[in-house]
Each structure stands twice: as structure tokens, then as C-alpha cells.
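S.K.: Fold the following and give me the result.
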Amino acid sequence: MSFTLYGAAGSGSVPVEAAMTLIGLNYKVIEAVTWEGEAERDKVALANPMRQIPALILPGGETLTESAAILIWLADAYPEARVGPRLDDPRRAQFLRWMTFIPAAIYSMFWVRDEPSRLGGDDAAVQEQIKQRTAERIAACWRIMDSQITPGHFLLGDELSVLDLYVTTASRWTPRRARFQVEAPRMAEVVRRVDALPALQDFWAARFPFGPDDAV
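M.R.: Presented below is the predicted three-dimensional model:
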């Protein structure tokens, strides 16, 4: 079986790719850097009319979109990989809570940040204000999540889940890891562990190389 994923390095497809790598699935990536213009967004149009990544084509031809939905589906579809709590697991409620919190409260801000003219028009000062305010909103959401979650070795306890992959990726976006460390110190300890997972070292190097601003 083979999967096809529309994605891009450093994007919301990265946690999906990381999950499929850990599970051991056969997949290929169609690179579509959608924030770089209409031509890149058009690459995704047949798979996702929103022209957004990630979009995952299952072996049977069905399409899944939305990073959280894909990650939850992967965890449920491959329970033997143990990358997410099952329905009867007491951690399941908090798993679902935070898997939906990230796209609803944090990821959604980047639709505005990528092109602030979408809401702010052509006024450069307004666009800059939008960037500053969305960065503050993202930081505040990380702070709230950190205050509500009780990590173990990983975010939900001692076992890695796709939530860890999601947070590890998203925490490297604006306002970046230095601010994430300040706002979410307990989660920062976890993402350091995920950064260092031996099974993902080659993957991180290829799909989201670490820069000087990524250390926490």
C-alpha cells in the first residue's frame, strides 16, 4: 500500500510525515509550498479544493485533509504503532482536546500571517500590526496549553503520541522556539526529547532542518 501526501518542508505536513515514518508506511510527498503563490496552491486543488496542505490520498483513493484529522486517523488506523491513545484509554479525552486546540487556536493564525493583506488590505502598517497581534495570540495559546497539561516523558505521559509530533513542529513556527520556551516551559522539555528521537534524526534533517532559532 502506498500513500500520497501533498505537503512541504517545514509545514503542517511535517508531523504527518513524521507519524508515517514512525509507523513505517510507504508514502510519497508532492511538494506544494502553498504560501509561495497561486501556482503552488493550484498543485493541491484536485486533492483539496481549499488548496491547502496537508492533503493525504489513502491507498484506496480517499482523500483526508486537515493535519489534526490525518494524525488522529493514523493513530487509530495503526494501533499497533502506539502513536495515540485508543478509545478506551483514559488519556483519550485530553488527546482529542489538544489535537483540536492546536489547529483551532494556533494553526489558524497562520492563514492570516502568511498573507496579512487577506484581512488588512494593502496598508503596510495594518499588516505589521496583524503580524504582531497574531504572534502574541499564538504565544498566549501556548501558555494556556502549558498551564493545563501535565506532561510525563511526553505530553500525555510516558508514551509518544502524534500530539508530540504536532506540538514539536508547530512550536518552531512564529513566535519560534525561544518564545515557546518562555511561554510553555514544561512542553519545551518534551519537544527537546522529540527533537532528539533517534528514529527521526534523518527525517528532521530532511524535512525541517534545525536552525539557530530552533533550540530551546
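S.K.: Could you use CA atoms for every contact and neighbour count after this?
M.R.: OK.
S.K.: In this structure Tyr166 contacts Pro15, no?
M.R.: Yes. Applying Cα atoms under 8 Å, one finds Tyr166 in contact with Pro15, separated by 5.3 Å.
S.K.: just so I have it, where are all the helices in the protein?
M.R.: Ranges of helices in the chain, per DSSP state H, are 14-23, 38-42, 67-77, 92-101, 109-114, 117-120, 124-148, 162-170, 176-183, 185-195, 201-207.
S.K.: Quick one: neighbours of Gly37, just the number.
M.R.: 10 (other Cα atoms under 10 Å).
S.K.: Relative to Lys43, how far out is it?
M.R.: Distance of Gly37 to Lys43, computed by Cα to Cα, to the nearest Å: 11 Å.
S.K.: What of Glu159?
M.R.: 36 Å.
S.K.: before we go on, could you also do this sequence so I can check it against the first one:
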Amino acid sequence: MSAEYVVHGAAGSGSVPVEATLTLLGLPYRVVENAPWASRAAADAVGQVNRLRQVPAVILPGGELMTESAAILIHLADRHPQGRLAPAPDAPARAQFLRWMSYLPAQIYSMFWVRDEPSRLAADAAAEKVILERTAQRIADCWRMMDEQVAPGDYILGDALSVLDLYVAVMSRWTPRRKVFYQAAPKLTAVVRRVDADPRLAEFWARRMPFEGAWEG
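M.R.: Next up, the predicted model:
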């Protein structure tokens, strides 16, 4: 039994929105740094916690394991409602919150299991190139479809920051990166830039996912 959250993750990865959420909530946590795509040893280390060898994997203070970034984010927001990082279960915005929190991993995040190692599905190098091109296009198309169906205020669901905004801010940095995202999702662009500039996360972003250089594309 521990008082802290233990986050198995890596800088720039899907653990970052979880870490950002814990930071905003002021909850004690530590990161076990392992990027499973970087080496066999790192993948094996993550595999000791999550058999899928994927991050994030979080050990809750009670010792229970949670995986799947969207589930972790929803759990944290709901478990700590004082942080106001998700609409309440009976709030009008709750349905759309759940919709987009499910959409992101199902339609976009899932593409990166393929992109990180296209040889998993490709027969040869030529096929790998096609997979990378088509998954990048698919990701851009999904951002475009989301953008067409939201009506943001300062943030995606209105005037309050939620874990959905943190999730999008991080994922939009991944390939095909922000320049493509800005073109595909003009309404979401102002939202992610606002999240980037949140002073409460300035030190965190600088340490875990610096918003400069290659992240823009």
C-alpha cells in the first residue's frame, strides 16, 4: 500500500497527459521511466507491469493496476472532482466528454501501435512506407472530423479545462505533428495552444514534453 501513484511511462508518450493531470490535481506520484519502443530491455521492463508492453500503466495508491490512458484520465478526474477536470456524471457536457475520450484512443491513438513498428503488419519495406503514409492521413482525417463536430469555448467542452484538453494537446504533438493538426483542426488549434501556455504546467511541459522543435513538425 502506497500513498503515491506510480506511473510507468516515458517523456513525450501517452503517460504525459496522465502525469499532467496528477500535477494539476496536486497528487503525489513518481514516474518509472521506460520507453518500450526504444529497446527490448525497456519493453521487457514495461511487460512486467502491463503484458501489452504499453505505457501508461499506473499503480494506484491502493496497489491496483490501471492501463489504458483514457480510462486512467477519466478515473482521476472523477475520483478527484474538486479539480474540475471532467464534467460531473449528471452534467450536460458529460455525454460529449465520454464520446471524445473514447474517440481519441479508438480512432487516433490506436494508429501508433502500427506506426511505431509497421513491420508488425507489413510484408516488406515498400508496404511499411504505404502503412506510414496511410496511417498519417487517417490521423489527420480523424482530427478533421473531430474539429467539424465540436464547438469549443476556451476549451473543447466550453470554458473549463478538462482531461480531454490535456489528451488532445499531447496527442496532437505526435505524427503527423502540429503543423498538419493546425490545418486539419483549426477550431482545436486555439485550445491546444491555450493548454500549451497554461502557467500551472510550464515547468511540467518543459521537463516532460517541451513544446519546441520537432514537436511542431
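S.K.: Between Glu159 and Lys43 of the first structure, which has more neighbouring residues?
M.R.: More crowded of Glu159 of the first structure and Lys43, by other Cα under 10 Å: Lys43, with 18 against 14.
S.K.: ok, now which ones touch the counterpart of the more buried one in the second structure?
M.R.: Mapped onto the second structure by TM-score structural alignment, Lys43 of the first structure lines up with Ala45. Applying Cα atoms under 8 Å, 6 or more residues apart in numbering to Ala45 of the second structure gives the contacts Asn34, Pro36.
S.K.: Which residues belonging to stretch 180-192 of the first structure are considered buried?
M.R.: By 16 or more other Cα atoms under 10 Å, the buried positions in stretch 180-192 of the first structure come out as Phe180, Gln181, Glu183, Ala184, Pro185, Arg186, Met187, Ala188, Glu189, Val190, Val191.
S.K.: Now that the second one has come up, it's in contact with Ala215, right?
M.R.: No. Counting by Cα under 8 Å, Gln181 of the first structure stays clear of Ala215, with 9.1 Å between them.
S.K.: can you tell me how far the nearest residue to Glu216 of the second structure once chain neighbours are set aside sits from Glu148 of the second structure?
M.R.: Once flanking residues are discounted, Glu216 of the second structure sits nearest to Arg178: 4.7 Å by Cα to Cα, 6 or more residues apart in numbering. Distance, Arg178 of the second structure to Glu148 of the second structure, by Cα to Cα: 17 Å.
S.K.: If you count surrounding residues, which of the two has more?
M.R.: Neighbours per residue (other Cα under 10 Å) separate Arg178 of the second structure from Glu148, with Arg178 holding more: 21 against 14.
S.K.: dump the residue contacts of the most far-flung residue of the first structure relative to its centre.
M.R.: Relative to the centre of the first structure, the most outlying C-alpha is that of Asp123, 30.2 Å out, by Cα atoms, centre = their mean. Each residue near Asp123 of the first structure by Cα under 8 Å, 6+ apart is listed here: Ser117.
S.K.: which of the buried residues of stretch 180-192 of the first structure lies closest to Arg86 of the first structure?
M.R.: The closest of those to Arg86 of the first structure turns out to be Val190 (Cα to Cα; 21.4 Å).
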